[in-house]
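Novice: This is the structure alone, sequence omitted:
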């Protein structure tokens, strides 16, 4: 039996993370295979010279292969081991005698032939809590070829070693995707930025992940598969590719990537999903992230399923520091979902609520009203004037709650009173209060905004009689936004509004009616005026809120160029969750 729950129990507030993007091992492999099979990779060539010091120690140095070809007049990769022409022999000797040529490597990244049962490219290794993600990664090449010279008994021999077409050589690395590790921090800043790409459109793409996997500084020394250890072929591959080429990358201050793999920049505002131009307004703009691996265990049986292990991007925004990493108590995807989903994105309730609060406050200010009361002697009677006007005071921001479905609350009240005298004994007074109680709830796939307004009025005629009390008007406004997400990660909603109006009957009494002539008619008249005023404010509020929520709920999930989105909802702890599937990479 496993204690693991589903992503419906996402509770990022308990971890201090702003966002997590989780994709399964199976989905990464399937997408990477398609990408590598279809990619048009650039052919990469690198060459080396060899010299010897006074003690006979070899000194191997990288040289420009293209400059070498210009000087010797022939591309060495086009020379066969047998049946060489005299021109080719002269070029080989010139390369050896004049330029100390030792060997050259030519290759391109990719998969030449993709078949059913093609081996996985990555395996997610369980993260230990004190570190971060570790990935076992197999590098494949469309073609890989070596040409090299060796001297034997004063003769120079030309040799060519080429990867078999149907039996590719595989280089298996362990990659430490720890973007907080000292090895990463010691990389040149430009390389750090390439690996730690913070562009919300592209940072979660398999192309970007592939760049990270091929960064030599993050890799351990590879083992070679596809050729028998102990053979001359194995020894040559190990010497040329691993000990000279890869180790040179690893030791370089440049932090280079295998075969110069790089990402073509994506035109701003272009989505791979629909190729349309737009100006995305991201729910969260990442400022930092690192990786972490979660292992899957069946909630009922506890059985492991490595294919459902997830590579998690732990994302922070607004300059927040990455807290100490710890394992999740839920699976990001269940076995019955893996046929059409590749993972999930979860956004911390507090981050989403805070961003909503900033938008909603602009509308809510229209409902922050100051009551005004005036009591004036009018002959032998009193005259009462009441009205509402916009509050000019500085107001507090909307409060983000710590837990529960009610994520935002706001309470506001203002009161005004006045009195006047008639002679020595008669004094009349009145007070009007304006009370607003506002809340926002996240439940399932709904945002429910409830606005309660009360306007209690008290009138004291200043005689031996009871004070007249009652509501001028009270409202309960309910706005329900049912969320859905389009394939490009854009939030949208269906809107439903309900308004309930209530008023109390005033029992003014005889004396009140005598002091304030035609008091009940007066109350009805001013109730109508105040109701109309509140209706006008509510109309402006609803219009403004619709505009502001259209702006805020027109947000786009990060990763919009990498994923297709579906099934947006709130977790049991109010995190905003959406399912993702890798889009076809270009």
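Specialist: Noted; the coordinates are in hand. Quick caveat: nothing in here was measured; it's all calculated off a predicted structure.
Novice: use CA for all of it now, contacts and neighbours both
Specialist: Will do.
Novice: for residue 377, helix, strand, or coil?
Specialist: Following DSSP: H, G, I helix; E, B strand; the rest coil, residue 377 is assigned to strand.
Novice: Next up, the contacts around it.
Specialist: 383, 420, 421, 422 (CA atoms under 8 Å, 6 or more residues apart in numbering).
Novice: element containing the first one?
Specialist: Residue 383 is part of strand 381-390 when elements are defined by DSSP states H and E.
Novice: other SSEs contacting that strand?
Specialist: On a contact count with 3 or more CA pairs under 8 Å, 6 or more residues apart in numbering; DSSP states H and E, strand 381-390 meets strand 369-378, strand 426-443, helix 509-515, helix 519-552.
Novice: let's see 7 Å
Specialist: Contacts defined by 3 or more CA pairs under 7 Å, 6 or more residues apart in numbering; DSSP states H and E place strand 381-390 against strand 369-378.
Novice: The strand it packs on vs strand 426-443, what angle?
Specialist: Angle, strand 369-378 to strand 426-443, by axes from the mean of the first three to the mean of the last three CA atoms, to 10 degrees: 170 degrees.
Novice: what about versus this one:
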């Protein structure tokens, strides 16, 4: 833990009592998620088109760009540049086909900006069961056809695109789930990340070689049920414009589809022994909580800066050898300080009593075997001398 932190950890205090705690920062979690987003296989550019429903006047009918081009004599709306005169025959053909809005996008890190200068993909501000999840795109363009109104308004062809260095993104709330996985790690995620799979299988083979029976559980983000939050960054598309709501809905669904193809982002993988654990610290209970940065008095900061939020920690609270699990507690110290976030991913802290008992049990047999038991005897001579 931080050498600069005046409040050192004290798990042996009656207020806590956990046998050990493993804490990690969202900075470390996000580093892995950016790698997930960057290293996944090259994604194709997806194009979605929406036609106006004649009864409602709303662009609610989805059509592929290929089907639209068959209706319009091979006119692709994404080829029409901003500033094109509305009398262009291509626009006329699209209007005749009831074309309203088109969305062209590609998943991935946004261009022209470092991940260090962006809000993290995930934020722990909501807790451990649900987190904030930002959805980013490497490319996104929206085109909109606004025909002249019946009141004499002129028609407009609008084009909005994500500019380099100014990323568009959605903020959603995502559940964190625990699910089972087989020992061969035959999930979509590990199929798309063979290096991680090979490394984990190697370690699991070592566990199997000891004769230990175990099952695997994974902790992952459930993007299937992501709920859109109020913060949506699509600068340029006016609030209330039908194109904006279409973009929000479509990108949310496409991101979910992307996660299914690539495998839902993985947070942790845990091996659960089915027979007696032979390790020195036998894990028998675990719980999760989130800890926020605290001031010198141990109170959580009311208005933390982004730098201070970056050292919020996801804590695994652990019990060993059948000890009761104290449950969630607000620690009176910080696990990682802001100045350490770039070179410390987290902390493992062991209760001094747990560590002391472990050392005592390891030393006791050797100490007992090395003890000398004295059996003094006294003899006297004929004259009574000793």
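Specialist: Sure, I can see it. Quick caveat: nothing in here was measured; it's all calculated off a predicted structure.
Novice: quick revisit: what stretch of the second structure does the strand holding residue 383 of the first structure fall on?
Specialist: Under TM-score structural alignment, strand 381-390 of the first structure has no counterpart anywhere in the second structure.
Novice: Could you point out the helix or strand that follows that strand?
Specialist: Assignment by DSSP H and E places the next element after strand 381-390 of the first structure at strand 399-400.
Novice: so can I have TSV of the contacts of residue 377 of the first structure showing distance to residue 502 of the first structure?
Specialist: Shown next, in TSV, are the contacts of residue 377 of the first structure (distance: CA to CA, whole Å):
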residue	distance to residue 502 of the first structure
383	26
420	30
421	33
422	35
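Novice: would you turn these into a markdown table with neighbour count, distance to residue 265 of the first structure and secondary structure?
Specialist: Below are the contacts of residue 377 of the first structure laid out as a markdown table (neighbours: other CA atoms under 10 Å; distance: CA to CA, whole Å; DSSP: H, G, I helix; E, B strand; the rest coil):
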| residue | neighbour count | distance to residue 265 of the first structure | secondary structure |
| --- | --- | --- | --- |
| 383 | 17 | 73 | strand |
| 420 | 17 | 75 | strand |
| 421 | 15 | 79 | strand |
| 422 | 16 | 82 | strand |
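Novice: between these, which is nearest residue 446 of the first structure?
Specialist: Of all these, residue 446 of the first structure sits closest to residue 383, with 48.2 Å by CA to CA.
Novice: wait, isn't the closest one in contact with residue 376?
Specialist: Yes: between residue 383 of the first structure and residue 376 there is a contact at 5.1 Å, judged by CA atoms under 7 Å.
Novice: What are the boundaries of the helices in the stretch 1-150 of the first structure?
Specialist: 25-38, 65-72, 86-99 (DSSP state H, counting those that start in this stretch).
Novice: What are the buried residues along the last one?
Specialist: In this case it means helix 86-99 of the first structure. Buried residues in helix 86-99 of the first structure, counted by 16 or more other CA atoms under 10 Å: 88, 91, 92, 93, 94, 95, 96, 99.
Novice: again, but for the second one
Specialist: The neighbour-count criterion (16+ other CA under 10 Å) identifies 65, 68, 72 as the buried residues of helix 65-72 of the first structure.
Novice: before we move on, what about stretch 23-39 of the second structure?
Specialist: By 16+ other CA under 10 Å, the buried positions in stretch 23-39 of the second structure come out as 23, 24, 25, 26, 27, 28, 29, 30, 32, 33, 36, 37.
Novice: tell me the contacts of the fourth one?
Specialist: By that I understand residue 26 of the second structure. Neighbour list for residue 26 of the second structure: 123, 124, 310, 311, 312, 313 [criterion: CA atoms under 7 Å, 6 or more residues apart in numbering].
Novice: which non-adjacent residue is nearest the equivalent of the fourth one over in the first structure?
Specialist: Matched across to the first structure, residue 311 of the second structure falls on residue 308, judged by TM-score structural alignment. Beyond its immediate neighbours in the sequence, the residue positioned closest to residue 308 of the first structure (CA to CA, 6 or more residues apart in numbering) is residue 24, lying 5.1 Å away.
Novice: was I right about that neighbour contacting residue 307?
Specialist: Yes: between residue 24 of the first structure and residue 307 there is a contact at 6.5 Å, judged by CA under 7 Å.
Novice: picking up where we left off before, how about the contacts made by the residue nearest to residue 308 of the first structure?
Specialist: Counting by CA under 7 Å, 6+ apart, residue 24 of the first structure touches 307, 308, 309, 310, 311, 342, 343.
Novice: next one: residue 139 of the first structure
Specialist: Counting by CA under 7 Å, 6+ apart, residue 139 of the first structure makes contact with 170, 171, 172.
Novice: please redo it, this time with the cut-off set to 6 Å
Specialist: For residue 139 of the first structure, the contact set (CA atoms under 6 Å, 6 or more residues apart in numbering) comprises 170, 171.
Novice: What's the separation between it and residue 159 of the first structure?
Specialist: Counting by CA to CA, to the nearest Å, the separation of residue 139 of the first structure from residue 159 of the first structure is 24 Å.
Novice: go on, residue 18 of the first structure?
Specialist: For residue 18 of the first structure relative to residue 159 of the first structure (CA to CA), the value is 56 Å.
Novice: now do residue 122 of the first structure
Specialist: Taken as CA to CA, the span from residue 122 of the first structure to residue 159 of the first structure is 33 Å.
Novice: When those two are compared, which one has more neighbours?
Specialist: More crowded of residue 122 of the first structure and residue 159, by other CA atoms under 10 Å: residue 122, with 21 against 17.
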